[in-house]
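Student: Sequence below, structure please.
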Amino acid sequence: MNLKEMVGIKAASYVKDGMTVGLGTGSTAYYMIEELGRRVKEEGLAIIGVPTSYASKEQAEKLGIPVKTIDEVNHVDLTIDGADEISADFHGIKGGGAALLFEKIVASYSKQIIWIVDESKMVNHLGKFPLPVEVVPYGQEQLFRLFQEKGYNPSFRMEENEKLKQTDSGHSIIDLHLDCIEDPLALDEELNQLAGVVEHGLFLSMVNTVIVGKETGPEVIENIR
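Tutor: You can find the predicted model right below:
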């Protein structure tokens, strides 16, 4: 069993009958959704899934997990998702899979959040992983120039066919290659002020539990706030 599968299965064990569950996106969340599908089929687990991307929605539906949109539920009990980096103070970068907007919306309405990662994602400071910024196409070149002027080393996210990557909402992504983010809270505020920025990949002070995949087994770390 690989580390991603290990933490995906471990995280799925936190899901109880009757829960509304935010279904994350990405290669680690994939295994969590697979395990929930198994529990629905074999154990009769009764849940509602709120997917954070079209890919997760399609996977859940194929497995027989009933799904609703965030607007069709009044709350989310628990969201389980991957992360691209998690700092020692429990801040995170997400959006490597280009689903950051839906992921942040679902997370914002969740009572509890679990992130599932392998140990390579645990860092002292955020920034080695490029920070995704989701932007509307109108004015995106102006934002790109602004990020260049600020020394944020921007690059547009591209598809394999050399076309601009489009998110599920039809937006573009500009990745900022920052190396080290000294003050995530200040950068969060700065990006939120910019016209044309829809969302960004800084997920600050949101996670309750981190499950880290290690060769010795999954390690559960609680963020006591």
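Student: okay, CA-based contacts and neighbour counts for the rest of this
Tutor: Noted.
Student: residues touching Leu126, list them.
Tutor: With contact taken as Cα atoms under 8 Å, 6 or more residues apart in numbering, Leu126 is in contact with 85-87, 91-93, 179-181, 184.
Student: Narrow those residues to those that are buried.
Tutor: 85-87, 91-93, 184 (16 or more other Cα atoms under 10 Å).
Student: Keep only those of those residues that are in helices.
Tutor: Members of the buried ones among the contacts of Leu126 lying in helices (criterion: DSSP state H): Pro184.
Student: Looking at the contacts of Leu126, spot the one nearest Ser120.
Tutor: Glu85 (8.3 Å; Cα to Cα).
Student: I figured that closest one hits Trp115, correct?
Tutor: No. If you go by Cα atoms under 8 Å, Glu85 and Trp115 don't touch, sitting 10.2 Å apart.
Student: Kindly reformat the buried ones among the contacts of Leu126 as CSV containing distance to Tyr14.
Tutor: Converted to CSV, the buried ones among the contacts of Leu126 look like this (distance: Cα to Cα, whole Å):
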residue, distance to Tyr14
Glu85, 22
Ile86, 20
Ser87, 23
His91, 22
Gly92, 21
Ile93, 23
Pro184, 29
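Student: Sticking with Ile105, tell me its helix or strand.
Tutor: For Ile105, the host element (DSSP states H and E) is helix 100-108.
Student: Here is the second sequence; please produce its structure so I can put it next to the first one:
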Amino acid sequence: MDDMKKLAAKAAVKLIKNRSILGLGSGSTVSFFIKYLIKRKKEGLDVRCVSSSKKSSYLAKKGGIKLLDIKNVKKIDIVVDGADEIDKDKNMIKGGGGALFKEKILIEFSKKVIIIVDETKLVDKLGRKKLPVEIIPFGAKFVFEKLKKERFKGIWRVCKKNNFITENGNFILDIFLNKLLDNPKKIHDKIKGIVGVVETGLFCDVNPKVIIGREEGGVDIW
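Tutor: Just a heads-up that it's a prediction; the model follows:
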């Protein structure tokens, strides 16, 4: 699977233009992208980045890539990110690494979005993976019960026997979707409308360029 991820990452790096400001997503495929981006930088590519996670920040900074504070950035040229699932309409489930809120901010305000995945992430309809939902800790129990009443059952993500805490200081509830999604946007809106929910891992209406690493070699581009 790593070989497919590397193929997608290499193809994405070739699309990065000089003097770009990049938004870095998170996840294993993005880690490969950062590795190849560092190589291009050493060959003379001038890029600066805004990162969605500590891990991506660490990898980029270690490789000599200049990181920017988002409050000092006037534009983001391209965001490069991965996905846990992506359907034929380019709707996605993301957030397996817990950085979904920051990823969504970068994507929302970027001129272009590139999603890099291996072919195992392609699905006809979303819903096989658990759906991450970021929730404010204050009153989280009530939000959990409200979601249950709306037939969204899930489990709190844990880390070392404690609640997993996002970089924003929030909890993650991983929801089991009881059926494949015909209308992901409708589900997103329903969950997001509950007070205490910060964001869902459903990414709809993004219309990214999708680069898919294939098992037989090479990539497909949607």
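Student: Got a TM-score for the pair?
Tutor: Put the two chains on top of each other and the TM-score (TM-score structural alignment, normalised by the length of the second structure) is 0.95; 220 aligned residues with a Cα RMSD of 1.2 Å.
Student: Tell me where the longest helix sits in the first structure.
Tutor: The first structure, longest helix under DSSP H: helix 27-43.
Student: for that one, packing partners?
Tutor: helix 3-12, helix 54-62, strand 76-81, strand 110-118 (3 or more Cα pairs under 8 Å, 6 or more residues apart in numbering; DSSP states H and E).
Student: Export these to CSV and append columns for mean neighbour count.
Tutor: Output for these, formatted as CSV (neighbours: other Cα atoms under 10 Å):
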stretch, mean neighbour count
helix 3-12, 24
helix 54-62, 17
strand 76-81, 25
strand 110-118, 23
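Student: how about those in a markdown table, adding distance to Leu45 of the first structure?
Tutor: Shown next, in a markdown table, are those (distance: least, Cα to Cα, whole Å):
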| stretch | distance to Leu45 of the first structure |
| --- | --- |
| helix 3-12 | 11 |
| helix 54-62 | 14 |
| strand 76-81 | 15 |
| strand 110-118 | 19 |
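Student: Tell me which residues touch Asp89 of the second structure, please.
Tutor: Counted by Cα under 8 Å, 6+ apart, Asp89 of the second structure has zero contacts.
Student: got it, and the one 3 residues further on?
Tutor: Remark: with contacts taken as Cα under 8 Å, 6+ apart, Met92 of the second structure is in contact with 83-86, 126, 201-204.
Student: before we move on, back to that, among the helices and strands packed on helix 27-43 of the first structure, which is nearest Glu159 of the first structure?
Tutor: Comparing these by Cα to Cα, helix 54-62 comes nearest, at 16.4 Å.
Student: Report the inter-axis angle for the closest one versus helix 100-108.
Tutor: Computed by axes from the mean of the first three to the mean of the last three Cα atoms, to 10 degrees, the angle separating helix 54-62 of the first structure from helix 100-108 equals 60 degrees.
Student: Please work out which residues of the second structure line up with helix 54-62 of the first structure.
Tutor: Helix 54-62 of the first structure lines up with residues 54-62 of the second structure when matched by TM-score structural alignment.
Student: So what touches that stretch?
Tutor: 24-26, 30-31, 34-35, 38, 51, 66-67.
Student: Check stretch 31-45 of the second structure too.
Tutor: 5-6, 9-10, 12-13, 17-19, 47, 56, 59-60, 63-65.
Student: how about that stretch: buried residues?
Tutor: So stretch 31-45 of the second structure, judged by 16+ other Cα under 10 Å, has buried residues 31-38, 40, 45.
Student: distance of Ile48 of the first structure from Asp77 of the first structure?
Tutor: 10 Å (Cα to Cα, to the nearest Å).
Student: quick one: common contacting residues for these two?
Tutor: 19-21.
Student: out of those residues, who's nearest Pro130 of the first structure?
Tutor: Scanning those for proximity to Pro130 of the first structure, where the rule is Cα to Cα, the winner is Val21, at 28.0 Å.
Student: Run through the residues that contact that closest one.
Tutor: 15, 47-50, 76-80.
Student: State the distance from it to Val76 of the first structure.
Tutor: From Val21 of the first structure to Val76 of the first structure the distance is 6 Å (Cα to Cα).
Student: Could you pull out the residues contacting both of the two?
Tutor: Shared contacts of Val21 of the first structure and Val76, counting by Cα under 8 Å, 6+ apart, come down to Val50.
Student: hang on, the earlier thing: take the shared contacts of Ile48 and Asp77 of the first structure and keep only those in strands.
Tutor: Among these, the residues falling in strands (DSSP state E) are 20-21.
Student: Can I get the shared contacts of Ile48 and Asp77 of the first structure in a markdown table including distance to Leu194 of the first structure?
Tutor: Formatted as a markdown table, those follow (distance: Cα to Cα, whole Å):
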| residue | distance to Leu194 of the first structure |
| --- | --- |
| Met19 | 36 |
| Thr20 | 33 |
| Val21 | 32 |
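Student: Disregarding flanking residues, what is the spatial nearest neighbour of Thr28 of the first structure?
Tutor: Lys4 (5.0 Å; Cα to Cα, 6 or more residues apart in numbering).
Student: I meant Pro218 of the first structure, not that one.
Tutor: Per Cα to Cα, 6+ apart, closest to Pro218 of the first structure is Val212, 5.5 Å.
Student: so that neighbour, which of the three states?
Tutor: Three-state secondary structure (criterion: DSSP: H, G, I helix; E, B strand; the rest coil) places Val212 of the first structure in strand.
Student: wait, isn't it in contact with Ser120?
Tutor: No. Val212 of the first structure is beyond contact range of Ser120, at 9.1 Å (criterion: Cα under 8 Å).
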